[in-house]
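**Q** sequence and predicted structure, then a few things I'm wondering about:
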Amino acid sequence: MHLLFATSIVPDGALASGYEIANAAIIAALRRAGARVTVIGFTWPGKPASDPQNTIVLGAVDVRTESASSLQKLAWVAKALLSGLTFASVKLRVVSDSEVQAAVERAGPFDGYVLNSVQFAGAFESLFGDRPSIFVAHNVEHSSALQNAAAAGGLFQRMLFRREAKLLKVIEARLCRRARFVFTLAEEDRSALGVGSDDRSAMLPLVTRAEPPAQKTLRRIDCDAALIGTWTWQPNRIGLDWFLDKVVPHLRPDFRVRIAGSVPPGVISTHPGVEFVGRVPDAQAFVRSAAVIPLISTSGSGVQLKTIETFELGLPSVATSHSLRGIDHRPVNCVVADDPVAFAGALEAATANVRDVDGSAFHRRQVKALDAAIRLGLKKLDPIRQEVFA
């Protein structure tokens, strides 16, 4: 079976974001199941595709809103309003339908599409109706947009998020309806998208690496807690604001928190132990330097890959319930707390008794369940060849 994996950004090997980590895991699982996968989409500027023999590149785009100029943001908003597309999809309309169609034809004979998330599929939706498809819903995007609207500071931004939510709800419903099968990254997202039946969808348990991480018995602890993420992404920003505003004030003054990653303007903390360290050269080394990892998601859908990575590494953690969506197994050194005072107390208790575990068992369990879900979806895509994916 030859599949065309249609995505906004093609893999470049860097795995710099949760979206890219999830894509790598899904593509690898499709190939382990015996499918030939050709990827089509855009690259980041200056970053070539990591697998050029199996990739069709439509061009280079930078879709990050936070790094765009004010003029570029206005152009995107205007184009979205005029075209009726979502803000996220209009960023990809740097090539025409005919150019994308020609690129699809260059892929050669193939059996079906894997429409990876709503952004690319929404930008070129009319081109993907000629073959059966699987839809991969990384998030329930319309729900995330509504949550972003509720958290937005200004009226104009709130209106844009509400418009996005309205459009996304219609597009997601249409993509789910047309798909032979739907993959989500969290169990609750299946019913939220109206495909809760086992005959229509399955959750994909993910991993952040091909092999279990090497277990290291000794760690040098340089701080009490460490967080890393793309904090300019609105759902992450909401979680960070909750942590800084609600949890941090209950930590003792000498509790040391290091926060890595791009932080939006205006994000500050008066706690003497909080330090914003920006970009770090080695994300894994950074989190391993902390006694405990706070998992602070409070909004959004899909799965938190930082949670999965923490469990793979066997590191102690304190997690909100929302951070555990898409996770069927919680290690013994993960404490769940949604109340800010309890969360702070659990962090302090974890630093007093650091307990690492072997994360390789969690990784193996995730891979086994991921492969089983992928085989189920491929059977639905091509019922005639079900025995191939048994």
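**A** Received it, and whenever you're ready, just let me know what you need.

**Q** rest of the way, CA atoms for contacts and neighbours
**A** Will do.

**Q** go through the helix or strand encompassing residue 370 and flag the buried ones.
**A** Per DSSP states H and E, residue 370 falls inside helix 360-381. Neighbour-count burial for helix 360-381 flags 360, 362-363, 366-367, 370-381 (criterion: 16 or more other CA atoms under 10 Å).

**Q** contacts for stretch 267-276 next, please.
**A** Under the criterion CA atoms under 8 Å, 6 or more residues apart in numbering, residues 241, 244, 248-249, 253-260 lie in contact with stretch 267-276.

**Q** out of the residues you listed, name the ones that lie in strands.
**A** Among these, the ones falling in strands (DSSP state E) are 257-260.

**Q** which of those sits closest to residue 334?
**A** Within the set of the ones in strands among the contacts of stretch 267-276, residue 257 lies nearest residue 334; the separation is 18.0 Å, counting by CA to CA.

**Q** now the closest one: how far from residue 317?
**A** 13 Å (CA to CA, to the nearest Å).

**Q** which of the ones in strands among the contacts of stretch 267-276 are buried? Put it as a ChimeraX command.
**A** Remark: buried members of those, expressed as a ChimeraX selection using 16+ other CA under 10 Å:
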select :257,258,259,260
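
**Q** got the ones in strands among the contacts of stretch 267-276 as a markdown table, with distance to residue 101 columns?
**A** Conversion of those to a markdown table gives the following (distance: CA to CA, whole Å):
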| residue | distance to residue 101 |
| --- | --- |
| 257 | 50 |
| 258 | 47 |
| 259 | 44 |
| 260 | 41 |
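
**Q** which one of the ones in strands among the contacts of stretch 267-276 is nearest to residue 232?
**A** Distances from residue 232 to those, taken by CA to CA, are shortest for residue 260, at 12.0 Å.

**Q** adding another structure so you can compare the two:
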Amino acid sequence: MKVLQICSKPPVPSIDGGCKAMNNITEGLLSNNIRVKVLTISTAKHPFLPEKISADYIEKTNIEHFFIDTRVKPISALLNLCKSNSYNLSRFYCKKFEELIVSTLDKEEFEVIILEGLFVSGYIDSIRKNTKAKIVFRAHNVEHEIWERNTQNERKGIKKIYLKKLADQLKVQEIEVLKNVDVIASITQRDKQQIELLGCETKVKVIPFGINVSNYLKAKTESKFTFFHIGSMDWTPNQIGIKWLLNNVWGNILSSNNDLVLKLAGKNMPEWLLKLNQKNVEIVGQVEDAIDFINQNQVMIVPLFSGGGMRIKIVEGMALGKTVIATSIALEGIDYVPNKNVIVANKKEEFITAINWCLKNKEEAKQIGENALQLIHEKYDNNQIIKDLISLF
């Protein structure tokens, strides 16, 4: 079997959760003797870095890329409000990348084409015209739902109206895409349900994000009982969540725990965080090795109030035996049991209670982390997930 994997950003180097989600599929298929060809968009935010890609990967995938300037242009964004198509998606369409896809399909035959997310869905028509291969749409999340949640979290005003318009445009196009693929591989059970509620009759199969558990077991080390958050800080939901945590939770915790420190790590820290002068908050910024950083600390805090799909950093934290305190939205897609393998907190008081409980019951909190590791081992091992994907093919 030969598979063409089309990505909205380079899967390698795997600098964020989306990259890892794509690369784990690539590596998993290759390890099962499935031939994979990778075509990817590269952008200013996610450039193609051949010097950071192994020669073995390049040889096996014959990866090719094309640069598209996907940066938001205010005038184009405003003009697009008069149109029916989504500005978010149109930024990722380029005739030259379409030509690369078509020329690839002319030269090689594929049984399956994986579209990695909604941002590469603009090429479906050209794919249909140039191959009989089945199209598997990998739904990393229900994209319009993220924007609906962002709208709900916004106060009344022009921005709220604008966000609602973006969400509505995106929803229309997302439904159309879901109807025009052969099968949908949803990362979470909840997303599967949401897709079916949209009236989609296309077959949907849950293929969650998986990790190579053995690699994390080898990496796991003892850590200090410290609190941390790690994530891409140019992603709006992460910024909203951290701002809420600092304004509503952390100050209350410090009133009785003066030596407590919250470490904030992640790439592209916004200026307001870099200038932050809040007691007992350490801005770590981008780390060279995320696994090493997670290993150094014990309690992962994820105050996420919008977003969708599966939070890959949480899966990695659990695989390293970390105690996770997170919102229900952050934990979507993970088959957890509250207070057994994670601690769920959705409100200010719940976060404060959870953090204080961890401080007073450190050994019990660590046990929740060990239970989390066991859960990931049992249900999110990439070896089994890839077998399920191949079966779907």
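**A** Okay, I see it. The model shown is predicted, which means the values in this text are computed figures rather than measured ones.

**Q** tm score of chain vs chain?
**A** The TM-score (TM-score structural alignment, normalised by the length of the first structure) is 0.82; 368 aligned residues with a CA RMSD of 3.2 Å.

**Q** distance between the ends of stretch 343-354 of the second structure?
**A** So stretch 343-354 of the second structure: terminal residues 7 Å apart, CA to CA.

**Q** so it aligns onto which residues of the first structure?
**A** Under TM-score structural alignment, stretch 343-354 of the second structure corresponds to residues 335-346 of the first structure.

**Q** please report how far residue 201 of the first structure lies from residue 137 of the first structure.
**A** Counting by CA to CA, the gap from residue 201 of the first structure to residue 137 of the first structure is 10 Å.

**Q** so what sits against both of those two?
**A** With CA under 8 Å, 6+ apart as the test, residue 201 of the first structure and residue 137 both reach 182-184.

**Q** mind listing what's buried along the longest helix seen in the first structure?
**A** Across the first structure, the helix with the greatest residue count (assigned by DSSP state H) is helix 155-178. For helix 155-178 of the first structure, the neighbour count (16+ other CA under 10 Å) marks 158, 160-169, 171-172, 175-177 as buried.

**Q** can you name the residues in contact with that helix?
**A** With CA under 8 Å, 6+ apart, helix 155-178 of the first structure has contacts from 85-87, 118, 122, 133, 135, 141-146, 148-150, 152, 182, 193-195.

**Q** which of the three states applies to the counterpart of residue 236 of the first structure in the second structure?
**A** In the second structure, the residue paired with residue 236 of the first structure is residue 238, using TM-score structural alignment. Following DSSP: H, G, I helix; E, B strand; the rest coil, we place residue 238 of the second structure in the helix state.

**Q** separation between residue 238 of the second structure and residue 48 of the second structure?
**A** 24 Å.

**Q** the longest strand in the second structure is where?
**A** The second structure, longest strand under DSSP E: strand 35-42.

**Q** after it, next one along is what?
**A** helix 55-61.

**Q** how far apart are the helix or strand encompassing residue 325 of the second structure and its match in the first structure?
**A** Per DSSP H and E, residue 325 of the second structure falls inside strand 323-326. Mean deviation of strand 323-326 of the second structure from its aligned counterpart in the first structure after superposition (mean CA distance after the TM-score superposition for the first structure): 1.8 Å.

**Q** in the first structure, what stretch matches that strand?
**A** So strand 323-326 of the second structure sits over residues 316-319 in the first structure, by TM-score structural alignment.

**Q** just the residues contacting the matching stretch, thanks.
**A** Under CA under 8 Å, 6+ apart, the answer for stretch 316-319 of the first structure is 291-296, 310, 333-338, 343, 346-347, 350, 354-357.

**Q** for PyMOL, write a command that selects the buried ones of those.
**A** Provided next is the PyMOL selection string for whichever of these are buried by 16+ other CA under 10 Å:
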select buried, resi 291+292+293+294+295+296+310+333+334+335+336+337+343+346+347+350+354+355+356+357
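
**Q** could you list which of the contacts of stretch 316-319 of the first structure belong to strands?
**A** Among the contacts of stretch 316-319 of the first structure, the members that lie in strands (by DSSP E) are 291-295, 334-336.

**Q** next up, the contacts around residue 346 of the second structure.
**A** Here residue 346 of the second structure is in contact with 303, 326-328 (CA under 8 Å, 6+ apart).

**Q** now residue 205 of the first structure
**A** Contacts of residue 205 of the first structure by CA under 8 Å, 6+ apart are 185-186, 326-327, 366-367, 369-370.
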